[in-house]
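In: My questions concern the predicted model and sequence given below.
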Amino acid sequence: MGQKIQTLIADTKQKFGLVEYDLLNYSLHHHVDIYGQTSYTIAMEWLSKFETGFDEEKNPERNAIIDIDFHSGRVVRVIFVGGVSNATYAPFINKSTDEIIDWIEKMTGYTYHEQFQLEFEEPGHLLFRECFNGIPISPSGYIKLKYHESGQLTTFIVHGQFPCKELIKENHFMLTTENRQSIIEQQLTFTTLPSNENKTMKSLYAIEEIFVAYSGDKTYPYEFTVQDKPDTPVHKILSWASPIGRPFVRKPIQFNKEITLEQATNCEPHPSTRLFTEQELVKCIEVTTNFLRQVYPQDSGKWILTTVHRHHHYIQAILKLVESNRFIFKRKLQLSIDDRTYEAINYLDNQLLLDAYDEYKAAGEVLISKEVALEKIKPYIQITPIYVFDKVQKQYILCELIDCHKAIDAESGEMLNLADV
């Protein structure tokens, strides 16, 4: 155990009043943020002296799990199992919400309203969302805080980037009404959803949410924006002339999430941060094509390799069908490739999940036009300002989130709540 680790452990014990706790174990980890930068944490597990024994299969109440940033010393996560604490540290006795927010600002270094804002509050529980000057951020982070009625901290989790103003791109534009209306028309899509109430399919018109830059010259699909992993676009249709006859043998995926003290001290980059070279992308395409030739030999030209990204010492290749139906859940493959040997190791296919809907009754005849549906749904469309992280510009761009929680039944014209379908 190095001096740095000893100091972090001692500081943690003092900061959180862990007099009645013994350090059970610790480990070092590294993570990649949406900026492609590596952060390092020390994860500690503390055993309450009130516990007479320890069972590795379950974590007893009162035990504490605490993660600290290895270099800055900032708190990443504090959890007292079962919401029960024997700590002497009780910072929330008779504290107001404003006083609790002051505590969070001191603990994190973030500024209220500028970088985080209150979303939910009840006695002993507060949830804050990441923002910039009160405007939400995507991908979204949060701060969760829970405390016992005796004032003891029981949960404190800080997740997200909470960007400073230097990462915010100034905006000098305003999205025009004409641009917005055109995009809304494009986003009103005809789709089929399963209704579990009577196991039938429903044909609906619904708004596919999207982020639109205030400049009006760029949009960000929702699904590619909310994810926080760095990915590399490929967008190549995979074709072949002949199958590969030998069967594909799956191998287990093995992650070694712990790192050494030397790696943390030297700020060794996470394997996931390494950019793909052109040669590596060619290899990914070749390996993925050969995998399809083995497992889906009749599907030449039917799959498109959309993106690849690194995950520890694996490459995750994401594939979607070139032609898809209007069903809301799309067919998808995820192939895991060893990034050292470029061997296909394992894969996930969501076809089994989709098969569960085969017994659902087919949707009825479509009687409502898109134009009629658009007029009906317009009053319920929500326009929300939001800062979206642009992975190319490495800045947050002010956008509008166009969304709607309503849908129009394409058979009856009835207005529906999407959450109820």
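Out: Alright, I've got the coordinates.
In: okay, CA-based contacts and neighbour counts for the rest of this
Out: OK.
In: what about the helix or strand hosting residue 204, distance to the chain center?
Out: Following DSSP states H and E, one finds residue 204 within strand 200-207. Offset of strand 200-207 from its chain centre (C-alpha atoms, centre = their mean, to the nearest Å): 26 Å.
In: let's bring in a second one:
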Amino acid sequence: MNAKIKQLIDQTKAKFGLDLYHLKRHSFHRYVNMFNETIYRFNMEWFPSHETEPEDDDLNPDGTAIIEVNLNTGQVETVIFVMDKTYAQHGVTFKRPYPAHVIQWIEQETGLIYGEHFHMHQKEKGGLFFEEAIDGVKVTPSGRIEVKWDEHGQLMYFTHHGPFLAKTLLRAEEYVLSIDKLENLAEQQVQQFQWPSFEHNRIRTIYALEEIYVKNDGTGTIPFEIGREETLCIHMNEIIEWNEPLNKAFEKKEMNIHEDISAEQAFSLEPSPDTIPISKEEQTECIKAVRTFLAQKYSKDTGKWVLKTLHRDHGYIHAILKTNGQEGSGFMDKIKVFIDASSFEAVNYIDKKEMFQVCGILSPSQSASEITVSQKEAFEKLRERLELTPIYVYDEVQKQYVLCGKLDCHDGIDSESGEVFSLKDLS
């Protein structure tokens, strides 16, 4: 066994009191973060020595310890005791008062300082959740830390996600934004969406404000994306059109995202092929691949789809497509196309609307509700409900976190009745 691997295993066993465990599996994984850095992780699965191993190799016995170490920093990033059960002896145990002792342990493990790098986000019995913040202002993408323990104070769960670099990549400035200055933008952001209504078995058409980040310095906006990918991507905004449909049907192919990573690669932090920039020539090939895919799979949709972004991931290039302008079903109209990074051929895809249909949530025959309320009328009803919150957002162009205002609204308008309702109540 590699000496460095053995050292990591021995250190982990001692730190978390795993004398009554045996190491069942270990492996290396890597990913590329939004700073285009290759992050390596060493994953270990420790089985309780006295537990009978399950027949299904994909299942872990209760009490299994899953522990992951970030090889770039040498820090433990994940600890999970399966089903909140542990046989650890002299492992990590918190003393009362829990918040203070837990925070002290986090600082020791991560090198971060409470109140400076991470702040309390949520507190519950047996658990604490922290997020990155600067002087009380939220950050996105944000570093996150979560810790849980049992009634004896023994560690059950720990995750440390994100580099917590906002403080060092910050452009300080005074917040000057106000909603009254952004009224025209807010009106543009109130858009029509289609949402499946499970209760009435129909598609409900609503108006809602599409959230957006507005730069404090007045230089523009940054799109808001749910689950904003913490990876480097190229913004394309290319409308995909074709003259004639292709007769050949699109066929999905099996994808292989598994990487056999050697100890030498991992400990030398060898850059992943996913860090290689997507060249102009490759971008052109990706556009061709997406056009061919759409002409095969969605032959009548010329001009409907926009290629929004491209990014590399595990040997593939992911192309994110959204509908052009106001057409379609809003949040449901999104396609991810997987392109082979060698052949530049589309090999697979995920269609969000198709997923809803497969799951029985949405039927292709469902019709949308009648629209009797105009977009302008909807905006007037939502005007007094708009919210603008300061937040630091990572700007991929400037390579730093910039102060923005998040323009948001938690209410929507039913396009048929004109009723104002909370978006939380959508069903």
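Out: Structure received. As the structure is a prediction and not an experimental result, all values here were calculated from the model.
In: Please state their TM-score.
Out: Once superposed, chain against chain, the TM-score is 0.91 (TM-score structural alignment, normalised by the length of structure 1); 420 aligned residues with a C-alpha RMSD of 2.4 Å.
In: re earlier: ok, average deviation of the helix or strand that the strand holding residue 204 of structure 1 is followed by from structure 2?
Out: On the C-terminal side of strand 200-207 of structure 1, the closest following helix or strand by DSSP H and E is strand 210-213. Following superposition, strand 210-213 of structure 1 is found to deviate from structure 2 by 1.0 Å on average (mean C-alpha distance after the TM-score superposition for structure 1).
In: Relative to structure 2, what is the average displacement of the strand holding residue 204 of structure 1?
Out: Relative to structure 2, strand 200-207 of structure 1 is 3.1 Å off (mean C-alpha distance after the TM-score superposition for structure 1).
In: Show me what that strand is in contact with.
Out: 184, 187-195, 360-364, 366, 370, 373, 403-404, 406-411 (C-alpha atoms under 8 Å, 6 or more residues apart in numbering).
In: Select only the buried ones of these in PyMOL?
Out: Buried subset of the contacts of strand 200-207 of structure 1, written as a PyMOL selection, criterion 16 or more other C-alpha atoms under 10 Å:
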select buried, resi 184+187+188+189+190+191+192+193+194+363+370+373+403+404+406+407+408+409+410+411
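In: Quick one: end-to-end length of stretch 205-216 of structure 2, please.
Out: End-to-end distance of stretch 205-216 of structure 2 (C-alpha to C-alpha, to the nearest Å): 33 Å.
In: mind listing what's buried in that stretch?
Out: For stretch 205-216 of structure 2, the neighbour count (16+ other C-alpha under 10 Å) marks 205-216 as buried.
In: what does stretch 135-154 of structure 1 give?
Out: 135-148, 151-154.
In: Out of the contacts of strand 200-207 of structure 1, name the ones that lie in strands.
Out: 188-195, 403, 406-409 (DSSP state E).
In: ok, of these, which one's closest to residue 38 of structure 1?
Out: residue 403 (33.1 Å; C-alpha to C-alpha).
In: so the closest one sits right up against residue 212, yeah?
Out: No - using C-alpha atoms under 8 Å as the test, residue 403 of structure 1 is too far from residue 212 to be in contact (11.1 Å).
In: tally of neighbours for residue 327 of structure 2?
Out: Residue 327 of structure 2 is flanked by 13 other residues according to other C-alpha atoms under 10 Å.
In: which residue lines up with it in structure 1?
Out: Counting by TM-score structural alignment, residue 327 of structure 2 corresponds to residue 325 in structure 1.
In: against structure 2, where does stretch 133-144 of structure 1 fall?
Out: Against structure 2, stretch 133-144 of structure 1 falls on residues 135-146 (TM-score structural alignment).
In: outside of that stretch, which residues touch it?
Out: Outside stretch 135-146 of structure 2, the residues that reach it (C-alpha under 8 Å, 6+ apart) are 116, 118, 127-133, 157-164, 166, 228, 230, 390-394.
In: Can you select the buried ones from those residues in ChimeraX?
Out: Of these, the buried ones can be selected in ChimeraX as follows, counting by 16+ other C-alpha under 10 Å:
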select :118,127,128,129,130,131,132,133,157,158,159,160,162,164,166,230,390,391,392,393,394
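In: Which stretches in structure 1 count as helices?
Out: All helices of structure 1, identified by DSSP state H, fall at 3-15, 97-108, 177-187, 222-226, 261-265, 278-295, 351-355, 370-377.
In: Run through who's touching the fourth one.
Out: Under the contact criterion C-alpha under 8 Å, 6+ apart, helix 222-226 of structure 1 has outside partners 138-140, 209-211, 388-389.
In: repeat that with 6 Å
Out: Contact with helix 222-226 of structure 1 is made by 138-139, 210, as judged by C-alpha atoms under 6 Å, 6 or more residues apart in numbering.
In: Would you mind checking which of the residues you listed is nearest to residue 65 of structure 1?
Out: Nearest to residue 65 of structure 1 among the contacts of helix 222-226 of structure 1, with distances taken as C-alpha to C-alpha, is residue 139, at 25.7 Å.
In: ok, now how distant is the closest one from residue 39 of structure 1?
Out: The spacing between residue 139 of structure 1 and residue 39 of structure 1, counted by C-alpha to C-alpha, is 18 Å.
In: ok, now residue 171 of structure 1?
Out: 30 Å.
In: Who has more neighbours out of these two?
Out: Using other C-alpha under 10 Å as the criterion, residue 171 of structure 1 and residue 39 rank with residue 39 on top: 19 against 12.
In: Identify the residues contacting the more buried one.
Out: Contacts of residue 39 of structure 1 (C-alpha under 6 Å, 6+ apart): 30-31.
In: now residue 158 of structure 1
Out: Residue 158 of structure 1 makes contact with 76, 143, according to C-alpha under 6 Å, 6+ apart.
In: switch the cut-off to 7 Å
Out: 76-77, 142-144 (C-alpha atoms under 7 Å, 6 or more residues apart in numbering).
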